[in-house]
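**Student:** Here is the input, now give the coordinates:
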Amino acid sequence: MTDAFAIKIQHARLAYGHTSEPVLQDLSLTFRANQWTCLLGRSGCGKTSVLRKLAGLLEDAHWRGDILTCDGQPLAGRIAYMAQQDLLLPWLSVLDNVCVGYRLKGQPVTEAIRQQGLRLLEQVDMADKAQALPQTLSGGMRQRAALARTLMQDQPVVLMDEPFSALDAVTRHKLQTLSFELLKNKTVVLVTHDPQEAVRLGHQLYVFEGNPASARPLPALSSQPPRRLDPDTAQLQEQILERLEDDHA
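**Tutor:** Prediction:
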């Protein structure tokens, strides 16, 4: 297993296409090792663009600014990405979807790899669905399979772009808890529109505000995630909602 590590973005600027108007300006963020950092903000403010830049997927965009890792090495090849859509391939079984990263890299899926995939499916309570096709699964099951696929990559940094937003409240709560437990040794960056989710899971939180947007850190809570609802978390959720409402005004 690769150790997780910290990442810093310093004074970044982002604009799309040929426009001179930036989406992000003077953006500075720190993603601490072995912690969850949650990014909140209005739609279109650039949160997902930050994830895509970190993952090397940002196209038709002009980025200026430094991305630093604690070991000085590039991020390429050390990122796992979990999106809002599960992106399971419908013609592959759940187990084959979990192991698909090896195929995409042109590597053989050995019996040892398949056994590793089965162990991960056991961890997400999906071992009995290993040979099922994705279209036979519920939304929660599909995201559990996607989580197992993310874990299979065993990368030190995990980027999560609203992976629980389409789920019902109970399933979302269960998957939040499961993901937090299974990713506890990773550097996780979670984009979410849900203040409750951010407060429950985040060691640190940033709100993207303004136009162009920049990131403002929120005060840290003394309790450790995953958190229960209490007066402190409720107050922070209210503060986030007020700031988001002000930014929409």
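**Student:** use CA for all of it now, contacts and neighbours both
**Tutor:** OK.
**Student:** ok, the residue positioned nearest the centre of the chain to Ala146 distance?
**Tutor:** For the chain, the residue nearest the mean C-alpha position is Met160 (1.4 Å; CA atoms, centre = their mean). Remark: distance between Met160 and Ala146 (CA to CA, to the nearest Å) = 11 Å.
**Student:** Name the residues contacting each of these two.
**Tutor:** Counting by CA atoms under 8 Å, 6 or more residues apart in numbering, the common neighbours of Met160 and Ala146 are Met82.
**Student:** can you pull the buried residues of stretch 167-178?
**Tutor:** Buried positions in stretch 167-178, judged by neighbour count with 16 or more other CA atoms under 10 Å: 167, 172, 175-176, 178.
**Student:** how about this one, so we can line them up?
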Amino acid sequence: MVFGPKAASVPGNAELLELSRRDLMQRTGNTVAVRDVSFDVAPGEVFVVMGLSGSGKSTLVRCLTRLIEPTAGRVVFEGEDILGADEKRLRELRRHKFAMVFQNFGLLPHRKVLDNVAYGLEVRGVGKAERHAKALEVIELVGLSGYENSYPEQLSGGMQQRVGLARALAVDPDVLLFDEPFSALDPLIRRDMQNEVIRLHRELGKTMVFITHDLSEALKLGDRILIMRDGRTAQLGTGDELVGAPADEYVRDFVSDIPKGDVLTLKWIMRPATDDDPLDGPELGPDVVVREATRAVLAAEKPIRVVEDGKLLGIVGDEEILAVVAGKLEESA
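**Tutor:** Here you go, the predicted model:
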């Protein structure tokens, strides 16, 4: 994604594509916001895109529904390249397939909560009785029952964001897009909203693409996480892959303050069993988080066997667990 006076000429020019952001700006007056980013999102997945300010993450999510027109590339949804959709088809996709939750809520101040939540259905042409019934259903789902006749200004920031979430859910989209929706909220309210997203995903199973600059939030919410840097992909993987096997020094620095025991699973710390190891200890799966396994490992008289589908993958004893704990203490010192 290129912004500038000659943006369209950049993607097809191999020489320009080799330039850094700064050099491209100096030479052409153009800025590259997103470059060579490619990923798939599985149905029902929570896919998180994260990075520091200016990394290109918000531009990327807006390209997915063409709120910003990509300079080049493809955006494929259910086999259809959305970049080829005309205005009518694009409106249809936005009304029926996608819904977006923004940081600034975007509520209509002169409308009550009920009509704010029902707005997307109203745009579709759904009758008043039907859209209000659906709106009341999702208002209850997000924990706002009793506030349907309130105005946005009468609600706290967290409650306003729940209204925005309810409005997105009311149209029953296939994909929910979140652009740093909780970054303006107080920490406690932000935690509550994160838990709300987790609960709703568990209940509804919606596909979600979530944009954030907060690594802890990304690790809490994401099935997989794409870390961006200067418009490019720094690393794509699960939370334990990012923490356990960072792709480069940038990612390593990014995850350095995360308590490893809260993210890594037993498969990352187990060791191969030897002939001298007792193999009749307790059994745990490879995807059990180290923090959750610590008490069981330290309480066991013999090493824990890490087993999957009846196959012994390795063992974990006090030494392996304490190495992770010691690493956590060193990082916080």
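**Student:** And the residue nearest to the centre of the first structure, what's its match in the second structure?
**Tutor:** Structural correspondence for Met160 of the first structure with respect to the second structure (TM-score structural alignment): Phe178.
**Student:** contacting residues for its match?
**Tutor:** Contacts of Phe178 of the second structure were listed using CA under 8 Å, 6+ apart, and they are 100-102, 208-211.
**Student:** about what we covered before: can you tell me the SS state at the residue nearest to the centre of the first structure?
**Tutor:** strand (DSSP: H, G, I helix; E, B strand; the rest coil).
**Student:** Give the aligned equivalent of Asp36 of the second structure in the first structure.
**Tutor:** By TM-score structural alignment, Asp36 of the second structure lines up with Asp26.
**Student:** so its match touches Ala12, yeah?
**Tutor:** Yes. Asp26 of the first structure lies in contact with Ala12 (CA atoms under 8 Å); the separation is 5.2 Å.
**Student:** Please list the residues outside stretch 194-213 of the second structure that contact it.
**Tutor:** 41-53, 57-58, 61, 142, 174-180, 183, 217-218, 221.
**Student:** Neighbours of the counterpart of Pro152 of the second structure in the first structure, how many?
**Tutor:** Under the alignment (TM-score structural alignment), Pro152 of the second structure maps onto Pro134 of the first structure. Neighbour count for Pro134 of the first structure, taken as other CA atoms under 10 Å: 23.
**Student:** next one: His248 of the first structure
**Tutor:** Using other CA under 10 Å: His248 of the first structure sits among 12 other residues.
**Student:** which ones are touching the residue lying closest to it once chain neighbours are set aside?
**Tutor:** Among residues not flanking His248 of the first structure along the chain, Arg42 sits closest, at 7.1 Å (CA to CA, 6 or more residues apart in numbering). Residues in contact with Arg42 of the first structure (CA under 8 Å, 6+ apart) are 193, 208-209, 244, 247-248.
**Student:** and if we set it to 10 Å?
**Tutor:** Arg42 of the first structure makes contacts with 192-193, 207-210, 213, 244-245, 247-248, as judged by CA atoms under 10 Å, 6 or more residues apart in numbering.
**Student:** rewinding a little: roughly how far does the match of Asp36 of the second structure sit from Pro212 of the first structure?
**Tutor:** Going from Asp26 of the first structure to Pro212 of the first structure by CA to CA gives 9 Å.
**Student:** Could you check how many residues crowd around Ser20 of the first structure?
**Tutor:** Counted by other CA under 10 Å, the residues lying close to Ser20 of the first structure total 10.
**Student:** residues contacting it?
**Tutor:** Contacts of Ser20 of the first structure (CA under 10 Å, 6+ apart): 14, 62.
**Student:** Equivalent analysis for Asp179 of the second structure, please.
**Tutor:** Here Asp179 of the second structure is in contact with 49, 57-59, 61-62, 100-104, 209-212 (criterion: CA under 10 Å, 6+ apart).
**Student:** Check these for burial and list the buried ones.
**Tutor:** For these, a burial check counting by 16+ other CA under 10 Å picks out 49, 57-59, 61-62, 100-102, 104, 209-212.
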